[in-house]
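Trainee: The following block contains a protein sequence and its predicted model.
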Amino acid sequence: MGPAPQDRPYRIVALSARTSEALAASRARMAAHLAAHAGLSLSDVAVTLATGREVFTHRYAIVANDVAAVVEALRAGDGRAPRRRDVVVASGHVTTGFDVPTTFMFPSVAAVPPPEAAASDPRPPEVQRCLQQAEERLAGSLPVSLMEALDEGPGDPAAMLSWLPAAFAAQVGAARQLQAWGLCPADANGHGAGAFAAAVICGELGFDEALDRVAGWSRLVADGLVENYAVDEPPAVPDPDPDPDPRHVIVPVDIDARAAQLAAQVAAAWVRGAAADLSMGAPGRRIHLPGYAFSRTPGSSRSPEVEHDDVAHSARPLSAAEQRVLFLDLVRTTPNVEHTVVTVSEIEGPLDVAALQQDFAELQRAHPVLRTYFTQRGRSWAAVERPDPAVSLEIHRESGAAEPGAGPELVRAQLAERPFSPANAALVRGLVATWGDRHVIGLAAYRGLIDKPGITGLLDTLLRGRDAAEITTIGSN
């Protein structure tokens, strides 16, 4: 038996390309790869696709909780919904630039999930945290717990003593969860309890102050002194516009939204150009997955598939792993050499250094993680992609002959002993040491950005991009 549904959290699997044809080809490649490697972790797949890849304007995102569902959705393509009801697919074409502004809309009518969905899709951490905070503040004044109130719905006026504060806390928690996943609104609006949630998200009210006002309002509703807006007022969010404004994204924040629903909101906003952390801050390791075409085009410095869009790239928030490593290094007084990951490969045969430099530049264009640096903006840090490659391979032509096995260790030591400056500097470097027809190629990267499997995979890609007749690989580690 496989894991229970609650043990298989929902993830966002996202692809993008410069054209719809390239996106279709990318979907097909990814579906074939995942079908052939059924044992892959969905979290690893999602994290790999969400970090260190170029983001183009034609986009496709899947929200699912197992790899088989992702394969089905990838093969379905645009315009054909997956057969499974627990899978969400979003697609879009960004035409107005990245970082399209978003507005959170907080309706006043509960969209209660069906029991089977609620059982397999838990309330997200930020929702649970806000409900707990509200429960503690209102202790002794609630007829039923806030969790019970959400499960049972608005009910009669007396039930509003618990339900209105629960609706408010759940909506604030849902909005904070979206923000934790990188979907940050430029504005927020709402009705009923949602109006107070919007005020908290906009910074106009603190959580406790807004909660006290909602609790006071709930007492008036329970006493029949004011109208029960949560039931009588129409939803604040209309049906989806079939032709939405490409310059603005509306994100409805439903009462008692579950994790999969919020992930679907993130995916839907991202395919329309909103900035978001598609890894959802979840743990996962980078693995080998099909990427963009990597080839040298005669007479051209870049391949068609990795050519940049005419849309400016933007900064993104640091992931939790990036923050941990970066902040540790910022307070250190000694070099951060232990945060340098290195991989080397020894090859034999004639080596065209100029062609290898060109291949390394193409590798950087195809993998934006190699063009990423960390910078401080105000009081926070962000990861920013350079539009073009900024690093060249260092070439060391050594005299004499290296003893067997000594070359890789020498290159490894040279790369590992040079710490990276974590702020406003390149976080990858490459070195080629040559002894006649014997060469050692090494890549090093900052651990906060790329792990060992990731940098090893990139070196393998660099070597695969060359004519196999030119070199013989002796070994790599």
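Mentor: Structure's in. What do you need? Numbering: from 1, shown residues only.
Trainee: CA only for contacts and neighbour counts going forward, please
Mentor: OK.
Trainee: Which secondary structure state is assigned to residue 292?
Mentor: Put simply, residue 292 is coil when judged by DSSP: H, G, I helix; E, B strand; the rest coil.
Trainee: Please verify my assumption that it contacts residue 366.
Mentor: Yes. Residue 292 lies in contact with residue 366 (C-alpha atoms under 8 Å); the separation is 6.5 Å.
Trainee: In addition, the following structure is provided for comparison:
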Amino acid sequence: METTFLAGTDAPRVLAVSARDERTAAAAAVRLADRLAGDPSLDPDDVALTLAHGRERFAVRHAVTGTTGAELAAALRESALRPRRAAPVPTLVLDLGDGSAPAGTPPLPQVAEASATAEGLGLPQAAGTAAVLYGTAVWLAAHGLRPDTVLGSGPAAAAASALRGELPLADALRAAATPVGTPSARTPGGEVLVVRMGTGAAGAGVLFLDPLDPSSYARLFAALWERGFDVDCTLGRGGRRVRLPGYPFRRSGSVTDAPPPGLRPLTPHEQRWLFHDLVRSGSAAEHTLCATAVLPGPVPGAPAADAALAALLDRHPDLRTVFTRDGGRWFARTSLRPVPVTVLAPDTGVEPEALVRAATAEETFAAADVPLVRCALAPAGDGWAVALAVYAPVAGASSAGELLAEWAGLAGAPLRTATAAPA
């Protein structure tokens, strides 16, 4: 658990609830309120951690703040009376403000590190202000607030430039200490939600964060959760998992209606693995089958490699499965879009680990609307190496080695050797 002012006994907690539809979300909030009211010994930190790391995240959301179980229970009951509707997640902008010197320094470890860098460089107050803003933004990012862009003016412009990756932190701090301008960014178009450093009343498109006020962090994260952002509502407080009420079971149109056109319900096998990986927040790579081989001759051209992969998917239609969400529910569909083969550059290296990482890249098996099979090639001395990765729930009875051998035959390069490799 972090030793910051956000972990103090008087600092507010955030309880975040989600469900597939408004009725279920309201009922879940009431059930959780009953559990808190009925057991005064239940630690709100344990409840927050269980909700954050032990439940699937749906589009209809409630979030409440409070310092005690009784306060949180009352807030949950009040929240259940307010309707919620799923809405598209807007573009997120972090506005560091004009770089005005704060009245103090938030005791966050990232702020201390950035401030130490400024002090080590012997820079004036303006650089210290930029360091505080930079460190606060880094803490926010570590807890799920990852903006699409960062803005700022004055010393804050330098901190924003470092956060956008345009300047190393030391160079940004030096720029903050001089009157020389630093790169700026524009607010994106379309629907935008701005998180602004400072104090003020939240509006339809603007939320505020006072870096020195623990309550401000709780209000901000609760608001972001309800707007669809998957922020860490534990605020880094820690805790342990506890048994909490589940979702109320009821038969309704949201469960029994026919799936939307082009989609099908998940099989029990798919449900088991997909939901397991969702709850574990990205453990799909653990359930990925991968095989590698080294072959002589020239590396197949992209057209031949892609055509062989397309033919393999035609032979095994289950490999075309893609998981998708619709109305807060998970479905499966058959993708007709081609899956390209990844060809690594000659200077990438062909160590088995590097090739496997390329074939099992995390974003490839992130569950939602991505192909669940991937093939990667790389030059290897006088020959070339290949790796084929498949998400186990769609592999059927075939092993990764068998599928790789099929692909190689279709590519006109029968395998000399093929070895299974753990993902």
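Mentor: Noted; the coordinates are in hand. Since we're looking at a predicted model, the values are computed, not measured.
Trainee: Same drill for residue 292 and residue 366 of the first structure, tell me which one is more crowded.
Mentor: residue 366 (25 against 20; other C-alpha atoms under 10 Å).
Trainee: Helices of the stretch 101-250 of the first structure, residue ranges please.
Mentor: Taking DSSP state H, counting those that start in this stretch as the criterion, the stretch 101-250 of the first structure contains helices spanning 115-120, 125-137, 146-152, 160-180, 193-201, 207-222, 229-232.
Trainee: what residue is smack in the middle of the first structure?
Mentor: residue 278 (2.4 Å; C-alpha atoms, centre = their mean).
Trainee: Against residue 318 of the first structure, how distant is that residue?
Mentor: With distances taken as C-alpha to C-alpha, to the nearest Å, residue 278 of the first structure is found 12 Å from residue 318 of the first structure.
Trainee: again with residue 200 of the first structure
Mentor: 24 Å.
Trainee: swap in residue 22 of the first structure?
Mentor: 29 Å.
Trainee: And for residue 181 of the first structure?
Mentor: 11 Å.
Trainee: any idea where the helices of the second structure begin and end?
Mentor: 22-38, 44-53, 69-80, 109-120, 125-142, 155-163, 169-176, 214-226, 253-256, 268-279, 302-315, 352-359, 400-410 (DSSP state H).
Trainee: Which strands and helices lie in contact with the longest one?
Mentor: Contact analysis of helix 125-142 of the second structure by 3 or more C-alpha pairs under 8 Å, 6 or more residues apart in numbering; DSSP states H and E lists helix 109-120, helix 155-163, helix 169-176 as its packing neighbours.
Trainee: Ends of stretch 57-70 of the second structure, what's the gap?
Mentor: 25 Å.
Trainee: most packed of the helices and strands packed on helix 125-142 of the second structure?
Mentor: Mean neighbours per residue, mean count of other C-alpha atoms under 10 Å, is largest over those for helix 155-163, with a mean of 29.
Trainee: tell me, it lands on which residues of the first structure?
Mentor: Residues 193-201 of the first structure are the counterpart of helix 155-163 of the second structure, counting by TM-score structural alignment.
Trainee: how much does the matching stretch stray from the second structure?
Mentor: Compared with the second structure after the fit, stretch 193-201 of the first structure shows a mean deviation of 1.2 Å (mean C-alpha distance after the TM-score superposition for the first structure).
Trainee: Quote the end-to-end distance of stretch 294-303 of the first structure.
Mentor: 7 Å.
Trainee: more crowded one of residue 22 and residue 318 of the first structure?
Mentor: residue 318 (21 against 16).
Trainee: List the contacts of that one.
Mentor: Contact analysis of residue 318 of the first structure by C-alpha atoms under 8 Å, 6 or more residues apart in numbering lists 381, 382, 383.
Trainee: Now those residues in TSV, please, with extra columns for distance to residue 237 of the first structure and neighbour count.
Mentor: TSV is the format used below for these (distance: C-alpha to C-alpha, whole Å; neighbours: other C-alpha atoms under 10 Å):
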residue	distance to residue 237 of the first structure	neighbour count
381	34	18
382	32	18
383	34	22
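Trainee: and which of the residues you listed is nearest to residue 94 of the first structure?
Mentor: Nearest to residue 94 of the first structure, judged by C-alpha to C-alpha, of these is residue 383 at 21.4 Å.
Trainee: Can you tell me how far that closest one is from residue 181 of the first structure?
Mentor: 15 Å.
Trainee: swap in residue 36 of the first structure?
Mentor: Counting by C-alpha to C-alpha, the separation of residue 36 of the first structure from residue 181 of the first structure is 30 Å.
Trainee: quick one, which of these two is more surrounded?
Mentor: Neighbour count, other C-alpha under 10 Å: between residue 36 of the first structure and residue 181, residue 181 has more, with 22 against 10.
Trainee: Quick check: that one touching residue 276?
Mentor: Yes. Using C-alpha under 8 Å, residue 181 of the first structure is in contact with residue 276, at 6.2 Å.
Trainee: Name the residues contacting each of those two.
Mentor: Joint contacts of residue 181 of the first structure and residue 276 (C-alpha under 8 Å, 6+ apart) are residue 266.
Trainee: Contacts only, for the closest residue to residue 132 of the second structure other than its chain neighbours.
Mentor: Residue nearest to residue 132 of the second structure in three dimensions, not counting chain neighbours: residue 111, with 5.3 Å by C-alpha to C-alpha, 6 or more residues apart in numbering. Contacts here follow C-alpha under 8 Å, 6+ apart; on that basis residue 111 of the second structure touches 105, 131, 132, 133, 134, 135, 136, 139.
Trainee: Likewise for residue 407 of the first structure?
Mentor: 346, 433, 439, 440.
Trainee: Next, check the residues you listed against the strands and list the overlap.
Mentor: 346, 433, 439, 440 (DSSP state E).
Trainee: which two of the residues you listed lie the greatest distance from each other?
Mentor: Between all members of those, the farthest pair (by C-alpha to C-alpha) comes out as 346 and 433, at 9.5 Å.
Trainee: Mutual contacts of the two, please.
Mentor: Common contacts of residue 346 of the first structure and residue 433, defined by C-alpha under 8 Å, 6+ apart, comprise 407, 439, 440, 441.
Trainee: Identify, from the residues you listed, the entry nearest to residue 116 of the first structure.
Mentor: Nearest member of these to residue 116 of the first structure, counting by C-alpha to C-alpha, is residue 441, at 54.2 Å.
Trainee: Give the aligned equivalent of that closest one in the second structure.
Mentor: Aligned partner of residue 441 of the first structure by TM-score structural alignment: none.
Trainee: which residue sits closest to residue 441 of the first structure in space, ignoring its chain neighbours?
Mentor: residue 432 (4.5 Å).
Trainee: State the distance from that neighbour to residue 288 of the first structure.
Mentor: 24 Å.
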